[in-house]
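[1] sequence-free structure coming up:
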């Protein structure tokens, strides 16, 4: 695709140290900044889509994301998203179902190692629980 050539009223200034500076109208400067930001956004989307295609990213429905945003137990939300009964998750994580229930209810905190095992059992990263 050919790029459209744009004519910009530009003034060049050479500083005392020999640096050559371009002076452009402020509106053009703002347009260039926005174009750079758009390019960065497009690259971020491309990278996300590649991670999604590679199975390194996952999309969850808004229903589940909203539950997390609203403060519900992230472990419970992810467990229910995975359609995993509490007993199965507890078994995979090597903890009792009662302990898992207490963690989900916020009555007890799990150790770092316990939370790490729960995350692994849910096939998510620790960041997804943080």
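    The structure has been received and is ready for your questions. None of the values given here were measured: they were computed from a predicted structure.

[2] from here on, contacts and neighbour counts on C-alpha atoms
    Noted.

[3] So which residues of the protein form helices?
    With DSSP state H as the definition, the chain shows helices at residue ranges 26-53, 62-69, 74-81, 86-93, 97-105, 112-122.

[4] Tell me which of those helices lies nearest to residue 130.
    Ranking the helices of the chain by proximity to residue 130 (CA to CA) places helix 74-81 first, at 8.4 Å.

[5] Tell me which residues are up against that closest one.
    Outside helix 74-81, the residues within contact range by CA atoms under 8 Å, 6 or more residues apart in numbering are 60, 64, 67, 68, 85, 86, 89, 104, 118, 122, 128, 129.

[6] Quick one: the helices of the chain as JSON lines, columns for mean neighbour count too.
    As requested, these are exported to JSON lines (neighbours: other CA atoms under 10 Å):
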{"stretch": "helix 26-53", "mean neighbour count": "12"}
{"stretch": "helix 62-69", "mean neighbour count": "13"}
{"stretch": "helix 74-81", "mean neighbour count": "18"}
{"stretch": "helix 86-93", "mean neighbour count": "17"}
{"stretch": "helix 97-105", "mean neighbour count": "17"}
{"stretch": "helix 112-122", "mean neighbour count": "17"}
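
[7] second one coming, line it up with the first:
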């Protein structure tokens, strides 16, 4: 296995492995239906969920959405990330995150897909169709 470790501010944050290695780990670990999306315990400890098809909206996120907050902001706050941290993870500018969160811009499909990946949520959680 040849994992690539991605760091943020000098601390390990993500591990990137090949798809084959991912499948091997998934098979060795647990069945996909047993996976759940954990709430991060502290800043930048977002855990990557192996399978996201059955992603439910956490109560905290739903409350924010019900108050009219943008899905990007609701999920970003749930993941305990700053706009800058999310922008870095999604490889977009801070202003792009701000404009999307404030409803000034909708964001391109490519941008929202990058943000969804950075937040580890399916694209439909941010208003894009799955696929």
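    Yep, it's here. Just so you know, these numbers come straight off a predicted model, no measurement behind them.

[8] Need the TM-score from the superposition.
    Overall, the chain-to-chain superposition scores 0.55 on the TM-score scale (TM-score structural alignment, normalised by the length of the first structure); 81 aligned residues with a CA RMSD of 2.0 Å.

[9] related to what we said a few turns ago, just name the closest of the contacts of helix 74-81 of the first structure to residue 46 of the first structure, please.
    The nearest member of the contacts of helix 74-81 of the first structure to residue 46 of the first structure, counting by CA to CA, is residue 60 at 18.7 Å.

[10] Next up, the contacts around the closest one.
    Taking CA under 8 Å, 6+ apart as the test, what residue 60 of the first structure contacts is residue 81.

[11] The first structure: which residue goes with residue 68 of the second structure?
    Following TM-score structural alignment, the counterpart assigned to residue 68 of the second structure within the first structure is residue 71.

[12] Around that match, how many other residues sit close by?
    Burial of residue 71 of the first structure, expressed as a neighbour count using other CA atoms under 10 Å, amounts to 8.

[13] rewinding a little: can you list the helices of the first structure in CSV and add distance to residue 14 of the first structure?
    CSV is the format used below for the helices of the first structure (distance: least, CA to CA, whole Å):
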stretch, distance to residue 14 of the first structure
helix 26-53, 19
helix 62-69, 53
helix 74-81, 58
helix 86-93, 66
helix 97-105, 65
helix 112-122, 58
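
[14] Go through those helices and name the closest to residue 13 of the first structure.
    helix 26-53 (16.2 Å).

[15] distance between that closest one and the chain's centre?
    For helix 26-53 of the first structure, the distance from its own C-alpha centre to the chain's C-alpha centre is 16 Å (CA atoms, centre = their mean, to the nearest Å).

[16] gap between residue 82 of the second structure and residue 24 of the second structure?
    Going from residue 82 of the second structure to residue 24 of the second structure by CA to CA, to the nearest Å gives 34 Å.

[17] re the thing from before, out of the contacts of helix 74-81 of the first structure, the closest to residue 22 of the first structure would be?
    When the contacts of helix 74-81 of the first structure are compared for distance to residue 22 of the first structure (CA to CA), residue 128 comes out closest, at 45.8 Å.

[18] Which residue in the second structure aligns with the closest one?
    In the second structure, the residue equivalent to residue 128 of the first structure is residue 125, according to TM-score structural alignment.

[19] picking that back up, and residue 82 and residue 24 of the second structure? which has more neighbours close in?
    Residue environment comparison for residue 82 of the second structure versus residue 24 gives the larger neighbour count to residue 82, 16 against 11, counting by other CA under 10 Å.
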